[in-house]
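# when you get a sec, could you give me coordinates for this:
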Amino acid sequence: MTTTTTLITGATRGIGLEAARRLSEAGHRVLLGARDLSRGREAAHRVGAHPLMLDVTDDASVEAAAQRVADEVGRLDVLVNNAGITGALHTCADEITAADLLACYDTNVFGAVRMMHAFTPLLRKSARPVVVNVSSGLGSLAAATDPGARAEFTPTWIPVPVYASSKAALNMVTVQYAHAHPEMRINAVDPGHTATDFNGHAGPQTVEEGAEIVVRMADAGSDAPTAGYFAAAGPVPW
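Below you'll find the model as predicted:
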């Protein structure tokens, strides 16, 4: 049986690292993307993965990583676009600048686009190509505009225009890629408010709980949905 090769970006800590651990235990060959190779090696050793030098904000780094995967494996079965930053998290709408958005989007949106551009040829060589874009409930327009949807799906919703708009943009990118590649399973996921270094360990969920939907969608079969937006409890409204 062919081993599933899975690449997770931004996977040296938090949800990405936990997903790497769980998928490695499930039998995947996990490539652990890291901007800092020494940290990547340490993290990969801890969870049984393989370190891969990768900075999603750098075209050359992404292309080099794709070439390495092409040379060493020849294909990619699962891509988890997990790398993300909060950006100017506590800046109110009338204070944000275009530079604030550009910095956040460079990782959260353009990073995923760089990865898709470089790795789509390798995903096409897989018998069951899967892409999981790690989004957030804060990127839901329904939660932002409907108090009922907010209470049900994003109870810890806060007004964070830079980060939230980047995740809303990532959701649209996800759907557009899913329409362009019906042979792939391409979805956005909302891990929920999880206690990690990303948010100063402020979330009520454990990292194990947060990684659940990432792992589930990454390990999905060819009959899995596509062009969807999911949390552990089920679909999230756009």
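
# can we go C-alpha only for contacts and neighbour counts from here?
Will do.

# what is the burial count for Ala93?
Neighbourhood size, Ala93 [other Cα atoms under 10 Å]: 11.

# and the closest residue to it other than its chain neighbours, how many residues sit next to it?
Nearest non-adjacent residue to Ala93, counting by Cα to Cα, 6 or more residues apart in numbering: Pro161, 6.1 Å away. Around Pro161 there are 21 other residues, counting by other Cα under 10 Å.

# what sits against Pro161?
Pro161 is in contact with 89, 91-93, counting by Cα atoms under 8 Å, 6 or more residues apart in numbering.

# what do you get for Ala168?
Contacts for Ala168 (Cα under 8 Å, 6+ apart) come out as 135, 138-141.

# show me where this protein has its strands.
Assigned strands in the chain, in chain order: 5-8, 29-34, 50-53, 78-81, 130-134, 185-189, 229-231, 234-235 (criterion: DSSP state E).

# so can I have CSV of these showing distance to Ala44?
Converted to CSV, the strands of the chain look like this (distance: least, Cα to Cα, whole Å):
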stretch, distance to Ala44
strand 5-8, 11
strand 29-34, 6
strand 50-53, 5
strand 78-81, 16
strand 130-134, 20
strand 185-189, 23
strand 229-231, 26
strand 234-235, 30
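
# one more sequence to fold, the one below, so I can look at both together:
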Amino acid sequence: MNTPSRIALVTGATRGIGFETVKQLAEAGVHALLAGRNRERAVDAALKLQVLGLPVEAITLDVTDADSIATAAKEIEQRHGRLDILVNNAGIVIDDAQKGVSGQSLDTWRKTFDTNVFGLIATTQALLPLLRKSQAGRIVNVSSLLGSLSEHQNPESFIYGIKGVPSYNVSKSAVNAWTIHLAHELRDSGIKVNTIHPGYVKTDMNKAGDEQNGELEVADGARTSVRLALVADDGPTGGYFYFDQVLPW
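So this is what the prediction gives:
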């Protein structure tokens, strides 16, 4: 059984912020499990980091598939016996911005919540027994400033007028609420649970047609997740962060 100092799993990690989170964790000496719903893509992504000498391995995990989650949990247990860090990074945005808040189909809402909320919860529930075996478990839920109810009601906020992706926004508000509740449950366990805003990052998710939107490079977009994944025993739990900034719920 392989037992390095720390073992991390990052979901949705075949590209973008998830891939960069794996890279930065591995560079910090963490044995990183790069999870993707497509096995071939996960392996290809892991190989790109392995050739750099980084301790990365691929694992298949589709957060919307209960069997896939269960298989991944069993595989981690057999290979490593525990999990130290879980970064719930997988997420989608499929709203049609032209349809507004009331025009999004129920199918859009259901698909968004299946990945962004229910998939996150199901993955966490399945891996929590392995995190309890860690001496210092860490859970990082990747949310967004778009999940902040306070900022959505603040006319001075950058996001005040961004209401065209409602199922995404509300799903991230739900992620924030789940984080608060789980952190409270685990407050005496040593497992720290936090949620983060990665920033407005130059990723495929933030593309508008052929234009690449975003302000931050992908490497910067991964930094908050990595910081909370590696937070010390006296660090925060039940918080909502962007770099070192505490965000309003």
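
# quantify their similarity with the TM-score.
Overlay of the two chains. TM-score (TM-score structural alignment, normalised by the length of the first structure): 0.95; 235 aligned residues with a Cα RMSD of 1.5 Å.

# if we can go back for a sec, need the strands of the first structure in a markdown table (columns: mean neighbour count and distance to His117 of the first structure).
A markdown table is the format used below for the strands of the first structure (neighbours: other Cα atoms under 10 Å; distance: least, Cα to Cα, whole Å):
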| stretch | mean neighbour count | distance to His117 of the first structure |
| --- | --- | --- |
| strand 5-8 | 25 | 15 |
| strand 29-34 | 26 | 16 |
| strand 50-53 | 22 | 17 |
| strand 78-81 | 28 | 12 |
| strand 130-134 | 27 | 13 |
| strand 185-189 | 27 | 14 |
| strand 229-231 | 23 | 21 |
| strand 234-235 | 12 | 27 |
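
# out of the ones you listed, nearest to Thr154 of the first structure?
Among the strands of the first structure, the nearest to Thr154 of the first structure by Cα to Cα is strand 229-231 (10.3 Å).

# circling back to that earlier point, Pro147 of the first structure: which of the strands of the first structure is closest?
Relative to Pro147 of the first structure, the nearest member of the strands of the first structure by Cα to Cα is strand 234-235, separated by 17.4 Å.

# quick one: the closest one aligns where in the second structure?
Across the second structure, the stretch matching strand 234-235 of the first structure (TM-score structural alignment) is residues 245-246.

# after superposition, how close is that stretch to the first structure?
Average distance, stretch 245-246 of the second structure versus aligned residues of the first structure after superposition (mean Cα distance after the TM-score superposition for the first structure): 0.6 Å.

# now that stretch, how far from the centre of its chain.
18 Å (Cα atoms, centre = their mean, to the nearest Å).

# can you check stretch 85-102 of the first structure too?
For stretch 85-102 of the first structure - counting by Cα atoms, centre = their mean - the centre lies 21 Å from the chain centre.

# contact partners of it?
103-104, 107-108, 159-163, 166, 198.

# and for stretch 75-84 of the first structure?
Residues outside stretch 75-84 of the first structure that contact it (Cα under 8 Å, 6+ apart): 4-11, 16, 56, 69, 107-108, 111-112, 115, 119, 122-134, 214, 218.

# straight-line length of it, end to end?
Stretch 75-84 of the first structure has an end-to-end distance of 24 Å (Cα to Cα, to the nearest Å).

# in the first structure, which residues correspond to the longest helix along the second structure?
Secondary structure of the second structure read by DSSP state H shows that its longest helix is helix 166-185. Under TM-score structural alignment, the alignment places helix 166-185 of the second structure onto residues 161-180 of the first structure.

# how about the matching stretch: buried residues?
Burial within stretch 161-180 of the first structure, assessed by neighbour count using 16 or more other Cα atoms under 10 Å, is assigned to 161-171, 173-175, 177-178.

# wait, which of those residues is closest to Met184 of the first structure?
Proximity of those to Met184 of the first structure (Cα to Cα) peaks at Ala178, which lies at 7.0 Å.

# who's in contact with that closest one?
184-187, 226-227.

# now Gly12 of the second structure
Neighbouring residues of Gly12 of the second structure by Cα under 8 Å, 6+ apart: 18-19, 35-37, 88-91.
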